[in-house]
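Trainee: Sequence and predicted model, in that order:
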Amino acid sequence: MNARSSRVVILGGGPGGYEAALVAAHLGADVTVVERDGIGGAAVLTDCVPSKTLISTADYMSEFETAADLGVHLEDVEGDEVTDAVADLPEVNRRVLALAGAQSRDIAARLAEVGVRTVEGTGSLVSPTLVRATTAEGHVDLGADIVLLATGARPRVVDSAQPDGERILTWQQIYDLRELPRRLVVVGSGVTGAELAQAYLGLGSEVVLVSSRDRVLPGEDPDAAQVIEDVFRKRGMEVLGRSRMASVERTADGVVVRLEDGREVAGSHALLAVGSVAQTQGIGLEEVGVDLLPSGHVAVDRVSRTSVRGVYAAGDCTGVLPLASVAAMQGRIAMSHALGDAVAPLALGVVSANIFTDPEIATVGVSQKDVDEERVDADVLTLALGRNPRAKMLGITDGFVKLFAQKGSGAVIGGVVVAPRASELIFPVTLAVQHRLNVDQVASTFTVYPSLSGSIAEAARRLHATG
């Protein structure tokens, strides 16, 4: 296909959509993005960017607690010691939303710079080569040689726990709160639930985390999840394991969360974090023959093709891996493939991911579960951060580095970092996994002393084969 004569229409302006648009424009295509809520999509406006901004604010407040351990004491102008930092939630939320809005505008400006057209509205497929955008003024029909579906996902809700935006909230509704919840009941202990539970705990709320599983973060490295649960409890969070929500209802002055075993948990607010649903209904996909999975996600291959020629999909609507980085990569791959540029299929084995709790959990490559269930034959080394000199200086007591090395070759095939800013520390491990570096190559690479990254090199040294 001649890229310079191709018309590309993208449904959705989130990471999958806008990154695809940039690639397509760079390759010379005529590109239109149809977006209903604002460029950046949920990731920028109501999910990743605002939630991580909120979490960063809570992390900053936690520094006040560590300060005393480092010999630093805060005093007011009268010389009296300050014992508590207080979060002004309306002010915090204003900053959160302002930052999200600024990021959205920056992305929109970049799209405009490269000639991408943006249509504000909802797109649907009339045929594989025709998209209808419904706008405030009516309908706009857009001819297309290539269509990319990047419609994302929305919070899952159940009939017995209907959000009202005031007391019963999804994670997209929390930025309208006018006061800090006195007692927040978080339903769901996956990534979103765990992150926001700790954020509000750090901001000063009393928090109860309702988990239907044995432990929080059931899909993550078990050692890492145990560290986080221990930190939660140590900092005063009430964690209810093996506790499945039956319903959530408003009361006169708050909410009550009823559990399936008959217990009731009262709170001032409830936050529902029970998964997400792909936004694939009512936009013409089934009518034009796009195959959907039983979950409602769009079925795609490793270059983002759907079952219909010329129609691609990227991001949370595909259910491949709900990460903004994966959505962006899927979108870039889709456009490169569709427009005839060099491209490599999506490689999920080298995706690094991060959970923004405090400490953070960052992972890449194979997991502890892969080793335990004998799908991978690997040596595993875990090194506690507590012995790292830089960690001592920073007052870090919780966390570790874990490396997985292939038996025989010593190739680094996975890793877990539990630490403040683990999202930054995982990068050298990701490089090692991506480029099949062995533990000796990692160990012989200089690290700064003292540094947290020194523990990664130390873990690699301890994995050196001596026999």
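Mentor: That came through, no problem.

Trainee: From now on I want contacts and neighbour counts done on CA atoms only, so please keep to that.
Mentor: OK.

Trainee: what sits against the residue nearest to the spatial centre of the chain?
Mentor: Nearest to the mean C-alpha position of the chain, by C-alpha atoms, centre = their mean, lies Leu323 at 5.2 Å. By C-alpha atoms under 8 Å, 6 or more residues apart in numbering, the residues touching Leu323 are 315-316, 353.

Trainee: please redo it, this time with the cut-off set to 10 Å
Mentor: Listed by C-alpha atoms under 10 Å, 6 or more residues apart in numbering, the contact set of Leu323 reads 15-16, 43, 48, 315-316, 329, 351-354.

Trainee: Equivalent analysis for Arg375, please.
Mentor: 366-367, 369.

Trainee: Neighbour count and secondary structure added to the residues you listed, as CSV?
Mentor: Output for the contacts of Arg375, formatted as CSV (neighbours: other C-alpha atoms under 10 Å; DSSP: H, G, I helix; E, B strand; the rest coil):
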residue, neighbour count, secondary structure
Val366, 22, coil
Ser367, 20, coil
Lys369, 14, helix
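
Trainee: Check it against this one:
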Amino acid sequence: MNDSVIDCDVAIIGAGSAGLPAYREVLRAGLRPLLIEGGPHGTMCARVGCMPSKLLIAAAQAVADMRHADGFGIRMDAPPRVDGAAVMDRVRRERDRFVGFVVDDVQAMPADHRLDSPVEFLRDGVLRAGDGREVHARRIILATGTRPNVPDLYQPLGDLAIVNDDVFDWHDLPRSVLVVGSGVIGVELGLALARLGVRVRVLNRSDSFAHLSDPRVRAVAVDLLAPELSLVQRARVVTVRREGDQAVVGWSADGGPETVERFDRVLLTAGRSPALDALHLERTTMPLDERGRPRFDPATLQVHGQPVFMAGDVTGRHAIQHEASDDGRVAGRNAAAWPDVRALPRRAPMAVVFSDPQIMQVGGGHAALDDPDAVAIGEVDWTRQGRSRVMLRNRGLLRVYMRKSDQGFLGAEMVGPDAEHVAHLLAWALQMKLTVPDMLNLPFYHPTIEEGIRTALRDAVRQSAA
């Protein structure tokens, strides 16, 4: 036995939301897996993504609900006081609890199934660990996740320039934050911080907003959320400098004069890149694109011509927890079955932004429509919808897309009340390949938010007939 060599059937690099399901699939197939993690265990979702962000958002929602109680005739003697230290203490405690569940699962694995060390490729099928040992693997799954992008422009700010990963280790709330980017992270965290009393400004270099592609839904979302976010679109950052413990940032909107403001922190949400650099893929025969990323089949997740598979955020195709888990299962099954690699069925696309009002897309949204002229679009204006008006949450717009030729349901985009639940119902309908008449034959209870779905579906049928 050579103690300097670890031999396995499948090496899984990355123990996150994709790597853990891949490990279970390989184990289920009766093969010998090795789960490799070079950083802390606990998944990005639990540590710095889905769960801690929702904890912060929940605190912000509690404040918003108290401030809006007056609309129901409920008088507050004094405005709510936000204890930033207490807010962040709960965020960290609950975050650590979620992380602990994952860590416990990993630690329960057999010791010879785990390697807690960074690794790099020496050649095809051979990895070198940080302690010098070699891992010889007949198949490999790359599930290394992503790292946040930090543009060079903000380097002079030092530790005042942060990414979302940093927010959840705060021990108190800052007084002011500049958020760069109005994607999902920028909108969610920007709105939460603003409602918790932080002075927030959001800058975005284009008209995009929360990845919405339907122009009407996007316009409504911007109208509803831009005031609280102090959103500036089509903004070009001109100057960035540090003065003591303050970030000084100047920008110009639409070519206008420069505006300069000071902030305690600058939160960069300029996207994330696959975490592959440290692996030295150039030492292998994997086909790489111009950015040095493996070329792979998105249906099977196999790197072209190699017993190597991609899974999760590292694919660059999505950054959603359930999609990453599905990737892990696909990659794990195909790695175990290699060379009998197959395209496995995928679930209907769905995305949710936990703003208030919430935002959602189903089926890829408006951008996924191949021929808009062949599509009927139905909508509901939530301002007139009964149940949402009862709850004083009657804001937003839902648009549903129906193929005219056979009345097949194609997807939707929405900003409005309970979008996270509406998204699930519509994604289920899409995955089941229901037609709009099929959906209208299903029960709708009165009075509910879901009745708004029926209104939009009926409108799509009317538009098609017209």
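Mentor: Looks like it came in fine. Predicted model only: the values in this text are computed from it and were never measured.

Trainee: In structure 2, what residue corresponds to the residue nearest to the centre of structure 1?
Mentor: Under the alignment (TM-score structural alignment), Leu323 of structure 1 pairs with Ile320 of structure 2.

Trainee: Check the gap between its match and Gly332 of structure 2 for me.
Mentor: 18 Å (C-alpha to C-alpha, to the nearest Å).

Trainee: How about Ile12 of structure 2?
Mentor: From Ile12 of structure 2 to Gly332 of structure 2 the distance is 9 Å (C-alpha to C-alpha).

Trainee: And for Gly197 of structure 2?
Mentor: From Gly197 of structure 2 to Gly332 of structure 2 the distance is 45 Å (C-alpha to C-alpha).

Trainee: and these two? which has more neighbours close in?
Mentor: Gly332 (33 against 18; other C-alpha atoms under 10 Å).

Trainee: So what does the more buried one match up with in structure 1?
Mentor: For Gly332 of structure 2, the aligned position in structure 1 is Met335, judged by TM-score structural alignment.

Trainee: could you say what helices and strands the longest helix seen in structure 1 packs with?
Mentor: The single longest helix within structure 1, with elements called by DSSP state H, is helix 89-113. Applying 3 or more C-alpha pairs under 10 Å, 6 or more residues apart in numbering; DSSP states H and E, one finds that helix 89-113 of structure 1 contacts helix 15-26, strand 30-35, helix 41-45, helix 48-69, strand 117-120.

Trainee: Just tell me which of the ones you listed ends up closest to Arg387 of structure 1.
Mentor: helix 48-69 (16.9 Å; C-alpha to C-alpha).

Trainee: Unless I misread the structure, Arg132 of structure 1 falls within a helix.
Mentor: No - according to DSSP: H, G, I helix; E, B strand; the rest coil, Arg132 of structure 1 belongs to no helix; its state is strand.

Trainee: Enumerate every residue touching the equivalent of it over in structure 2.
Mentor: Matched by TM-score structural alignment, Arg132 of structure 1 corresponds to Arg128 in structure 2. Going by C-alpha under 10 Å, 6+ apart, Arg128 of structure 2 touches 5-6, 117-122, 134-136, 279.

Trainee: got a list of what Asp245 of structure 2 touches?
Mentor: By C-alpha under 10 Å, 6+ apart, the neighbours of Asp245 of structure 2 are 157, 159-160, 262-265.

Trainee: do that again at 7 Å, thanks
Mentor: When contacts are counted by C-alpha atoms under 7 Å, 6 or more residues apart in numbering, Asp245 of structure 2 touches Asp264.

Trainee: go on, Asp418 of structure 2?
Mentor: Gln358.

Trainee: do you know how far the counterpart of it in structure 1 is from Ala457 of structure 1?
Mentor: Using TM-score structural alignment, the partner of Asp418 of structure 2 in structure 1 is Arg421. With distances taken as C-alpha to C-alpha, Arg421 of structure 1 is found 17 Å from Ala457 of structure 1.

Trainee: can you check Asp379 of structure 1 too?
Mentor: Taken as C-alpha to C-alpha, the span from Asp379 of structure 1 to Ala457 of structure 1 is 16 Å.

Trainee: So which of those two has more stuff around it?
Mentor: More crowded of Asp379 of structure 1 and Ala457, by other C-alpha under 10 Å: Ala457, with 23 against 17.

Trainee: any idea which helix or strand carries the counterpart of that one in structure 2?
Mentor: Under the alignment by TM-score structural alignment, Ala457 of structure 1 pairs with Arg454 in structure 2. If you go by DSSP states H and E, Arg454 of structure 2 is part of helix 451-465.

Trainee: for Val341 of structure 2, what are its contacts?
Mentor: The contact partners of Val341 of structure 2, by C-alpha under 7 Å, 6+ apart, come to 300, 334.

Trainee: Could you give the secondary structure assignment for it?
Mentor: Under three-state DSSP, Val341 of structure 2 comes out as coil.

Trainee: Which residue is the nearest non-sequential neighbour of the counterpart of Lys54 of structure 2 in structure 1?
Mentor: Using TM-score structural alignment as the criterion, Lys54 of structure 2 maps onto Lys52 of structure 1. Counting by C-alpha to C-alpha, 6 or more residues apart in numbering, the nearest residue to Lys52 of structure 1 once its immediate chain neighbours are dropped is Phe356, at 7.1 Å.

Trainee: I'd say the one you found and Leu196 touch.
Mentor: No - using C-alpha atoms under 7 Å as the test, Phe356 of structure 1 is too far from Leu196 to be in contact (9.0 Å).
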